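Engineer: Let's see this in three dimensions:
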Amino acid sequence: MYRFCFLLMVLAVLFSCDRQRVDNKVLVYIGTTNNDSLKGIEYCFLDTVSGEISQPQLADKILNPNFLEVDAQNGLLFAIGERSDKKSVLKSYGVDEKSGQITPLSSSVLNGQGPCYVALDKSLDKLMLAYYNSGEVASYVLSDGGVAFLRKIKHHGKGPVLSRQKAVHAHSIDIDPGSHFIYAADLGADKLMVYTQDSMGLTMVDSVMCKPGSGPRHFDFSPHGDLMALVNELDCTVSTFAKDSAGIYRKVLQEVSLLPDTFSGFAKAADIHFSPDGKFLYASNRGYDCIGVFKVHERKLEWVDFVTEGIKWPRNFAIDPSGNFLVVANRDVNNLSVYQRNKRTGRLTLLPGVAQVERPICVKFYH
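Structural biologist: Purely as a prediction, here's the structure:
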């Protein structure tokens, strides 16, 4: 009896350790660009304790799945891509979280030009898209695993950088988690467009003028609900905003550079994310290939570091749900690099393992 009980205890400990090991793995989906018909959306797993990343596997063959969105609550993945006739499509998939494999659910041809961003509304029943080439945003309602078009809105305006701002270029769209306002960054117009949404789709209610020639691209909201951070592609800066009396992020608080004083070459900024605890902000730059690290203290950014090791054309990056690691999509060296985050200082340390994937430009944790 004693030996039997001891055996059960050993098995229980082993099962517990194995269970803990499995639970440490988080699923990662990867969007790619300029891929051939044999490539597409890929997936891998990140160990949120060790930082070990598995080698990616193909999830679905699709041309140029340049941006992804996940709905872990309902087991869904969404992707913008192309058909063989070069028409843009929005595809939805069912997700097997344990294996990472996906099952196609729907595919809808898009009627805007150059879709570059897709995000879920807070209700999880609508998708919002930004179209770079046509300078538009659109909303779709989810229905039985598919999507149905609701409304599309054209932006208006231009900026002083003639090579990039002769026309509007909507580059991202997302909702403020702390309000009902939806923002779209327009690189061509130097504006943050402000929307609300109802059952009929998006309605523009306001706009926020950004610095002329800055080229707003992506933005993120502090988890504390008191700060929006915007990365500006053209002048390689980060701008922060506070809310006005109407609850719109309109008050410019600060602008910081993503370039060292000694840099004089070509660069353009790309992506931006707060840490899960809101104590640090990270932004990526291409040309001067780096992740800029900033401490957030009383709504002010304090420069910490420009991390360059292991980074090459970081169009997109993501912080894992635990906040322990940051994963960078390095388009021009065909890999994902992993950095351990020091939660006290915000600094990043490059880990030895990389995930090999052809021209990655989007990283989404499934959580």
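
Engineer: Every contact and neighbour count from this point should use C-alpha atoms.
Structural biologist: Fine.

Engineer: how about the helices of the stretch 1-150 of the chain, start to end?
Structural biologist: Ranges of helices in the stretch 1-150 of the chain, per DSSP state H, counting those that start in this stretch, are 2-23.

Engineer: What are the buried residues along stretch 214-229?
Structural biologist: 214-223, 227-229 (16 or more other C-alpha atoms under 10 Å).

Engineer: next one: stretch 145-163
Structural biologist: Buried residues in stretch 145-163 (16+ other C-alpha under 10 Å): 146-147, 149-150, 152, 155, 158-159.

Engineer: Using CSV, please lay out those residues together with distance to Ala167.
Structural biologist: Shown next, in CSV, are those (distance: C-alpha to C-alpha, whole Å):
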residue, distance to Ala167
Gly146, 32
Val147, 29
Phe149, 25
Leu150, 24
Lys152, 17
His155, 9
Lys158, 5
Gly159, 8
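
Engineer: quick one: which of those residues is nearest to Lys126?
Structural biologist: Using C-alpha to C-alpha, Val147 comes nearest to Lys126 of those, at 8.4 Å.

Engineer: How many neighbouring residues does Asp261 have?
Structural biologist: Residues lying near Asp261 (other C-alpha atoms under 10 Å) number 7.

Engineer: Likewise for the one 3 residues further on?
Structural biologist: Close neighbours of Ser264, defined as other C-alpha under 10 Å, add up to 9.

Engineer: Tell me the secondary structure of it, please.
Structural biologist: In three-state terms, and counting by DSSP: H, G, I helix; E, B strand; the rest coil, Ser264 is coil.

Engineer: please give me the structure for this one as well, since I'd like to look at both together:
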Amino acid sequence: MSNERVYFGTYTKKASQGIYTATVNTETAELSNVAVAGKVDNPTYLTIDPTNSYLYSIAKVDGKGGIQSFKINDDATLTPLNNISEEGAPPCYVAINNAGNVLYTANYHRGLIDSVALNEDGSIDRVVSRDAHEGKSINPERQDKAYAHYSDLTPDGKFVLGVDLGTDEIYSYKVNGAELERVAILSVKPGSGPRHLVFTKDGETVYIMTELSNEVIVAKFNKETGGLVVKQTIYSLPEDFKGDNKGSAIRITPNEKTLYVSNRGYDGITAFDIAADGTLSVKQFISSFGVGPRDINVNAAGTVLIAANEGTGTATSYKINAESGELTAVSKEVSVPETVAVSFLNNIN
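Structural biologist: Modelled structure (predicted):
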């Protein structure tokens, strides 16, 4: 039996104590042994360094917003190293580069994209570069100003893309050491509310999940200029679904044959087949077996998908069919209080 370690980020407004850990069987997809790994307020997103030695989380520290670093222990518990924080809301997204020496964050409420230097001992140094988004779009309730929701590297590490739900834009930044230089902006359909994205390994195709229009945007990425060109937009919900919904997470299998997105309101996961030209077609709709699947993630072997259901405080694990990419639910209603993020130990996302 092959077990793999997984970590869950949470809100800590009710019952959660911070970051939780569990084990998942990579062959059967059974999820078990949920336990508190590290105590911290509102660790709503996580990233793990390439050596699996350190974990970084969003955090609220003494009423301020920031990032917390942890050492990952052999027993899967987390030892706090240090944090940085400042007045205002914390970021909503954190990612790490392949060298393990720079973090990238997106701050939803403040509309900021930051790069943050790390020390050799895994502790956090300081904010090195900051870009403040400006603007708004057509939804007066959700797009009255900039809301940066995502910032992460392209596969070759030469650019960082920042996704802004409030302005309907994807910003491209050239990476100069730890500094970020804005070089291009893609404006998508007004009211889309782009949220998160994933790349193909060759860095040429990007899939963007929208929160407000519940669509996946397929775009071509120029690896020389950082520019993006839209080639397809596809709806991610059943055509007969009539309720309110917020698109959330987006992930791709390691073999790049299947793309998954989660939807809150519909409370399900949509699987798409990826064609040779990168375009998508709907493969499967399946329940999240909980309320509000805010995050989903796929393990590095491409055998397991886990959904974090914020509304019910539960996780659901699925076995991935190696050939078709279709999902079969295995563990349902596994208690993980206020869970909103999923990270596998051997993944850098």
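
Engineer: From the buried residues of stretch 214-229 of structure 1, which land in strands?
Structural biologist: Among those, the residues falling in strands (DSSP state E) are 216-221, 228-229.

Engineer: Please name the nearest non-neighbouring residue to the aligned partner of Thr33 of structure 1 in structure 2.
Structural biologist: Structural alignment (TM-score structural alignment) places Thr33 of structure 1 against Tyr11 in structure 2. Leaving aside its chain neighbours, Tyr11 of structure 2 sits nearest to Asn42 (4.4 Å; criterion: C-alpha to C-alpha, 6 or more residues apart in numbering).

Engineer: The corresponding residue of structure 1 for that neighbour and Val89 of structure 1: what is the separation?
Structural biologist: Following TM-score structural alignment, the counterpart assigned to Asn42 of structure 2 within structure 1 is Asn64. Distance of Asn64 of structure 1 to Val89 of structure 1, given as C-alpha to C-alpha, to the nearest Å: 10 Å.

Engineer: So which of the two has more stuff around it?
Structural biologist: Applying other C-alpha under 10 Å to Asn64 of structure 1 and Val89 shows that Asn64 carries more neighbours, namely 25 against 22.

Engineer: I figured the more buried one hits Thr33, correct?
Structural biologist: Yes - between Asn64 of structure 1 and Thr33 there is a contact under C-alpha atoms under 8 Å: 4.5 Å.

Engineer: so which helix or strand takes in Thr316 of structure 2?
Structural biologist: In the assignment (DSSP states H and E), Thr316 of structure 2 maps to strand 314-320.

Engineer: Quick one: the strands in the stretch 201-350 of structure 1, in order.
Structural biologist: Remark: strands assigned in the stretch 201-350 of structure 1 by DSSP state E, counting those that start in this stretch are 201-209, 216-221, 228-232, 237-243, 249-257, 268-274, 280-286, 290-297, 300-307, 314-319, 325-330, 335-341, 348-356.

Engineer: Out of those strands, which gets nearest to Asp125 of structure 1?
Structural biologist: Across the strands of the stretch 201-350 of structure 1, closest to Asp125 of structure 1 is strand 201-209 (C-alpha to C-alpha), at 11.2 Å.

Engineer: mean deviation of the closest one from structure 2?
Structural biologist: The superposed strand 201-209 of structure 1 is, by mean C-alpha distance after the TM-score superposition for structure 1, a mean 1.4 Å from where its aligned residues fall in structure 2.

Engineer: on that earlier part again, joint contacts of Asn64 and Val89 of structure 1?
Structural biologist: Residues touching both Asn64 of structure 1 and Val89 (C-alpha atoms under 8 Å, 6 or more residues apart in numbering) are 80-82.

Engineer: Just list the residues touching Val252 of structure 1, thanks.
Structural biologist: By C-alpha under 8 Å, 6+ apart, the contact list for Val252 of structure 1 reads 239-242.

Engineer: And for Asp71 of structure 1, nearest residue in space, chain neighbours not counted?
Structural biologist: Of all residues not flanking Asp71 of structure 1 in the chain, Leu77 sits nearest, at 6.2 Å (C-alpha to C-alpha, 6+ apart).

Engineer: next one: Ser134 of structure 1
Structural biologist: Among residues not flanking Ser134 of structure 1 along the chain, Gln113 sits closest, at 5.1 Å (C-alpha to C-alpha, 6+ apart).

Engineer: Map the one you found onto structure 2.
Structural biologist: Per TM-score structural alignment, Gln113 of structure 1 is aligned with Ala89.

Engineer: Gln68 of structure 2 versus the aligned residue in structure 2 for the residue nearest to Asp71 of structure 1, what's the distance?
Structural biologist: In structure 2, the residue matched to Leu77 of structure 1 (TM-score structural alignment) is Leu55. Using C-alpha to C-alpha, one gets 8 Å for the distance from Leu55 of structure 2 to Gln68 of structure 2.

Engineer: What of Lys319 of structure 2?
Structural biologist: In this view, Lys319 of structure 2 and Gln68 of structure 2 are 32 Å apart by C-alpha to C-alpha.

Engineer: cool, Lys231 of structure 2 as well?
Structural biologist: Distance from Lys231 of structure 2 to Gln68 of structure 2, by C-alpha to C-alpha: 38 Å.

Engineer: ok, now Ile286 of structure 2?
Structural biologist: Distance from Ile286 of structure 2 to Gln68 of structure 2, by C-alpha to C-alpha: 35 Å.

Engineer: Kindly report the same for Tyr171 of structure 2.
Structural biologist: As judged by C-alpha to C-alpha, Tyr171 of structure 2 and Gln68 of structure 2 stand 26 Å apart.

Engineer: And for Val160 of structure 2?
Structural biologist: 21 Å.

Engineer: now for Thr167 of structure 2: what does it line up with in structure 1?
Structural biologist: Aligned partner of Thr167 of structure 2 by TM-score structural alignment: Ala189.

Engineer: How about Leu31 of structure 2?
Structural biologist: If you follow Leu31 of structure 2 across to structure 1 using TM-score structural alignment, you land on Ile53.

Engineer: tell me, how many neighbours does the nearest residue to that match once chain neighbours are set aside end up with?
Structural biologist: Excluding the flanking residues, the one nearest Ile53 of structure 1 by C-alpha to C-alpha, 6+ apart is Leu46, at 4.5 Å. If you count neighbours by other C-alpha under 10 Å, Leu46 of structure 1 ends up with 22.

Engineer: Ok, Ile48 of structure 2 next?
Structural biologist: Number of residues near Ile48 of structure 2 (other C-alpha under 10 Å) recorded here: 26.

Engineer: Hmm, it is touching Leu55, no?
Structural biologist: Yes - contact criterion C-alpha under 8 Å: Ile48 of structure 2 and Leu55 qualify, at 4.5 Å.

Engineer: who's in contact with the strand holding Thr316 of structure 2?
Structural biologist: Here strand 314-320 of structure 2 makes contact (C-alpha under 8 Å, 6+ apart) with 27-31, 288-290, 302-309, 326-339.
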